[in-house]
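Peer 1: below are the sequence and a predicted model for it; my questions follow.
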Amino acid sequence: MNAQRTPDRGHAVVIGGGISGLAAAHRLLADGARVTVLEASQRLGGKLHAGEIAGVPVDLGAESMLARRPEAVELARAVGLADRLRPPATTSANLWTRGGLRPMPKGHVMGVPGGPEPLAASGVLSEEGLAGVAREPQLPPLELSEDVSIGDFVASRFGREVVDRLVEPLLGGVYAGDAYQISLRAAVPQLFEEARTHASLTETVRAIQQRGTSAQQPGGPVFMGIDGGVGQLPPAVAEAVRAAGGLIRTGTPVRGLRPGTRPGDAWTVVLDDEVLTADAVVLAVPAPAAARLLADWLPAAAAELNTVDYASMALVTMAFRRAEVAGLPDGSGFLVPSVDGRRIKASTFCSRKWGWVRDADPELFVLRTSIGRYQDEADLKREDAELVEISLADLQAAVGLAARPVATEVTRWIDGLPQYPVGHLDRIARIRTQVDAVPGLAVCGAAYDGVGIPACVASGRNAAGRLLPTLAPAVAQGE
């Protein structure tokens, strides 16, 4: 905690108890504010959700954190989880495409290759596709001045096959979205910026790889998990918030929000049966919920928020007797390009990827599949049992799995993944300009600055930082 606390602390209300809201609350408390967190559901954590299947701990939502972006790992350490941070036991993955399971090629940036050599051995691309990659450096020099979809940009240089069989499945694992709609500038900003300074896309990717190799610490993991699942992070942050004097209320939807009539006046937060006042408010809720709360007095920002689209998905987690799945291929699982027409879009072999899943019950093998893509969500209307059967059918076709699970768990994330289409960053800039003009208000979450856990943690912390001068200028001076 910050040593320069003040007895005359302002009161901040954080609306939303996902990891962004909890990160905001954690920073506000550390810098001397009084904090109340209001979560509409009965559970904290949002898309981070720790559960179990057949007695084995698993994540029923997001399962890993990007370790080379530090915010999430730093927060985990700050709330006492340092000794539970674990890298994946294996990171090798496959693609189920062109009729078989093929190794994920090396040497790419979000599926964008740095040349044909790593692709040739994998069998992911046809001879025609490989020839297109080889020809790319001879194309006219890159001209990239404005945002473009990553699919259209990569297809214009390498051909659609690279997009459909490499870029799309990797992006699908992050956004469940369409590569031909997702913004290059928002989804892969490093690639966007580098491409503006190089003559070819091949040269761009190689420059990124070279810079990354020289900057990396030897042996440092790309991803990190938490023993018991990354779903353990929200309750640990909540415990730290409470220990620092913060109040957390679940099952408490906010029905209305009104700013004061003059600068410095208190905010009014309307609940079902009471009204709270606050000196500042953090909106850490999905875009439609934020739009509803802003509509009456910040209509332009609300209109922009209402244009944020979302994808839905389901995770099907299954436990098998280990002896009955001994023939599964090596690796942490596989991705499935949508162009291949399969029902599942990925499968993770949890007992291979995470040591705590393997060790919890050595007689069981846990894996999960994901179903549902943006604008292709018809299967999500099916019953849980049907989603299990869809998953089993595709698993048998992909890896020959014929066993029946001893336990299953279906978790639906309806409107769970915000989409980042071309122009998304400009839209967010317009929203932030309008929000920042209102003293004592900040927004954060997956809809704004990135959907990964570190990005959400950073979004929450930055929202808190913007409010500190409003809450207590003396506190902000001690940062």
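Peer 2: Great, that's in hand. Numbering: from 1, shown residues only.
Peer 1: for the rest of this, base every contact and every neighbour count on C-alpha atoms.
Peer 2: Noted.
Peer 1: list the buried ones in the lengthiest helix in the chain?
Peer 2: Using DSSP state H to define each element, the chain has its longest helix at helix 453-471. Buried residues in helix 453-471, counted by 16 or more other CA atoms under 10 Å: 453-468, 470-471.
Peer 1: what is that helix packed up against?
Peer 2: helix 19-30, strand 65-66, helix 71-78, strand 280-283, strand 441-443, helix 446-449, helix 473-476 (3 or more CA pairs under 8 Å, 6 or more residues apart in numbering; DSSP states H and E).
Peer 1: got another one to weigh against that:
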Amino acid sequence: MRIAVVGAGISGLVSAFRLRQTLGAAADLTVIEGRGRLGGVLRTGLVGGEPVDLGAEAFVGRRPEVPALLRELGIADQLVHPAGLRPLIWAAGHTHPLPERTLMGIPSGPDTVAGLVDAETVARIAGEPTRLLSWRPGADIDVYSLVADRFGAQTVARSVDPLLGGVYAGMASSIGLRAALPALATALDRGATSLTAAVSATLPPPSDAPVFGALRDGYGVLLRALAEQTAAHTVRDTAVEALSRVSGRWRVDPVGEFDAVVLATPAPVTARLLAGIAPVAARAAAGIELSSSALVVLELPKDTPLPPNSGVLVATGESLRAKAFTLSSRKWTHLAARDTAVVRVSFGRFGDDSALALPDDDLVAAATADLATVTGVPIVPLSAAVQRWPGGLAQYAPGHTERVAEIESDLKGFGDLAVTGAYLHGVGVPACVAAATTAAHHIATAATDTASPTGAP
């Protein structure tokens, strides 16, 4: 069976790896990538001669997918966890401790954000349980509309937006409640009498387990292991122009014909390729917008007096151009052992691409100046790396779950066609691994059924 996987990001590579695992050496796998490299928005580069991730650097450690995949690939020794330091929030020109006992920054009570927001907002949060909550089960609104109404706009700007900006490169006004915070939506559907009660019912129990994980030598190790063990034919620097049905097979222009196809492409590309095949799915995918971002990685002298925190998140409405700082040499013990310090400075939120228009030198200067402002110490980089991610992250807007349901329903009848990617069921690497595994299983099941007259594997 000849199978094409279109897109060589983490979703495409995991799909191909799972197909190889299931179908064995007899499967003829081709991975097609428009760029000249594998990995999509995951990329490991060299800063100061050492590997540093220039895209995502971490994954949610409490999900099982990535640790399990590392074990399967024989690289479990790459798994590392943070040092346990907490980040700060930059708001009103000062740093504040990141509030505890929140749900993506949504407080569980007034004491949670006392000191971060003003007294009027604290009083508003304290009185929220006494205010009538009007909620229609099954409804989906943007996170801003709900939280600003119940807890005040300042709570969103200083506590919620900084966290959502890190996950989606978006803002509370661009992210839908049901897709980003499904457990909270469920608590409201079940009749929570207030937002305070809904958040309290949704918070996970306290745990000492690491929240995040990473790879010691960067995601490049994972990407290489997937490519090597999949042993697929890889076509690079080739954008797929069209997908069409020809005599019971799929023509993937300009590469050739295949028995089955996995589309591991961004939502707009998926929409274009499905337009003449599954128009309902295509329209739904076209409705998913993307956000762009940029990253500056600064290499600093090891004795730079950075604060003893994992990073600094920036509230909306501040004068800084950066949206977040990861003090990587504080956050990760394996980076702390290096001869120089590493800091990642992130730019860009949905609807604001101004930072991406800056030349590299200006972007590095902005990162350096903003870091000096939030740390209060002189910043003198030894070197810097700039990475831009145009259209790098899908925005899970209100109605996102319905769009995904339409995509999957419209494609249900195609046993030889599957879609996967960060625009479906989560933007994080674990969610991408899970979705890619599902897509590969769909194709493999159809292939096995086709090969067996009885339908039995």
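Peer 2: Sure thing, it's come through. Everything quoted here is computed from the prediction, not taken from an experiment.
Peer 1: out of the helices and strands packed on helix 453-471 of structure 1, which gets nearest to Gly251 of structure 1?
Peer 2: The closest of these to Gly251 of structure 1 is helix 19-30. By CA to CA, the value is 15.2 Å.
Peer 1: and the next helix or strand past that closest one?
Peer 2: strand 34-38 (DSSP states H and E).
Peer 1: distance between that next one and the chain's centre?
Peer 2: 24 Å (CA atoms, centre = their mean, to the nearest Å).
Peer 1: structure 2: matching residues for the longest helix of structure 1?
Peer 2: Counting by TM-score structural alignment, helix 453-471 of structure 1 lines up with residues 429-447 of structure 2.
Peer 1: same thing with stretch 50-61 of structure 1?
Peer 2: Mapping stretch 50-61 of structure 1 onto structure 2 (TM-score structural alignment) gives residues 44-55.
Peer 1: whatever helix or strand Leu298 of structure 2 lives in: average distance to aligned residues in structure 1?
Peer 2: According to DSSP H and E, Leu298 of structure 2 maps onto strand 290-301. When structure 1 is overlaid, strand 290-301 of structure 2 sits 0.7 Å from its aligned residues on average, using mean CA distance after the TM-score superposition for structure 1.
Peer 1: so that strand corresponds to what in structure 1?
Peer 2: Going by TM-score structural alignment: strand 290-301 of structure 2 matches residues 310-321.
Peer 1: follow-up on the earlier one: which helix or strand lies directly C-terminal to the strand holding Leu298 of structure 2?
Peer 2: Toward the C-terminus from strand 290-301 of structure 2 - assigned by DSSP H and E - lies strand 311-314.
Peer 1: what helices and strands are in contact with that next one?
Peer 2: Applying 3+ CA pairs under 8 Å, 6+ apart, we find strand 311-314 of structure 2 packed against strand 88-91, helix 161-168, strand 324-326.
Peer 1: in TSV, list these along with mean neighbour count and distance to Ser15 of structure 2.
Peer 2: Shown next, in TSV, are these (neighbours: other CA atoms under 10 Å; distance: least, CA to CA, whole Å):
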stretch	mean neighbour count	distance to Ser15 of structure 2
strand 88-91	24	37
helix 161-168	24	23
strand 324-326	25	31
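Peer 1: tell me which of the ones you listed lies nearest to Ala422 of structure 2.
Peer 2: Ala422 of structure 2 lies closest to helix 161-168 among these, at 10.5 Å (CA to CA).
Peer 1: for the closest one, give me the average deviation versus structure 1.
Peer 2: Looks like 0.6 Å for helix 161-168 of structure 2 (mean CA distance after the TM-score superposition for structure 1).
Peer 1: in structure 1, what stretch matches that helix?
Peer 2: With TM-score structural alignment as the criterion, helix 161-168 of structure 2 aligns to 168-175.
Peer 1: off-centre distance for the matching stretch?
Peer 2: Distance, centroid of stretch 168-175 of structure 1 to centroid of chain: 11 Å (CA atoms, centre = their mean).
Peer 1: list of residues touching it?
Peer 2: With CA atoms under 8 Å, 6 or more residues apart in numbering as the test, stretch 168-175 of structure 1 has contacts from 110-111, 151, 177-179, 311, 335-338, 345-346, 373, 417-419, 451-452.
Peer 1: please, where are all the strands along the stretch 151-300 of structure 1?
Peer 2: Using DSSP state E, counting those that start in this stretch, the strands of the stretch 151-300 of structure 1 run over residues 223-226, 247-249, 256-258, 267-270, 275-278, 280-283.
Peer 1: mind listing what's buried along the fifth one?
Peer 2: Along strand 275-278 of structure 1, these residues count as buried under the neighbour rule (16+ other CA under 10 Å): 277-278.
Peer 1: point out the other helices and strands that that strand packs with.
Peer 2: Using 3+ CA pairs under 8 Å, 6+ apart: strand 275-278 of structure 1 touches strand 11-15, strand 267-270.
Peer 1: now distance to Gly440 of structure 1 and mean neighbour count too, for those strands, in a markdown table please.
Peer 2: Shown next, in a markdown table, are these (distance: least, CA to CA, whole Å; neighbours: other CA atoms under 10 Å):
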| stretch | distance to Gly440 of structure 1 | mean neighbour count |
| --- | --- | --- |
| strand 11-15 | 9 | 26 |
| strand 267-270 | 8 | 19 |
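Peer 1: let me have those strands in TSV, extended by distance to Leu95 of structure 1.
Peer 2: Formatted as TSV, these follow (distance: least, CA to CA, whole Å):
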stretch	distance to Leu95 of structure 1
strand 11-15	40
strand 267-270	49
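Peer 1: what's Glu257 of structure 2 aligned with over in structure 1?
Peer 2: That one, Glu257 of structure 2, aligns with Thr277 by TM-score structural alignment.
Peer 1: how about Ser319 of structure 2?
Peer 2: In structure 1, Ser319 of structure 2 lands on Gly341 (TM-score structural alignment).
Peer 1: number of residues surrounding its match?
Peer 2: If you count neighbours by other CA atoms under 10 Å, Gly341 of structure 1 ends up with 10.
Peer 1: do the same with Arg98 of structure 1
Peer 2: For Arg98 of structure 1, using other CA under 10 Å, the count is 15.
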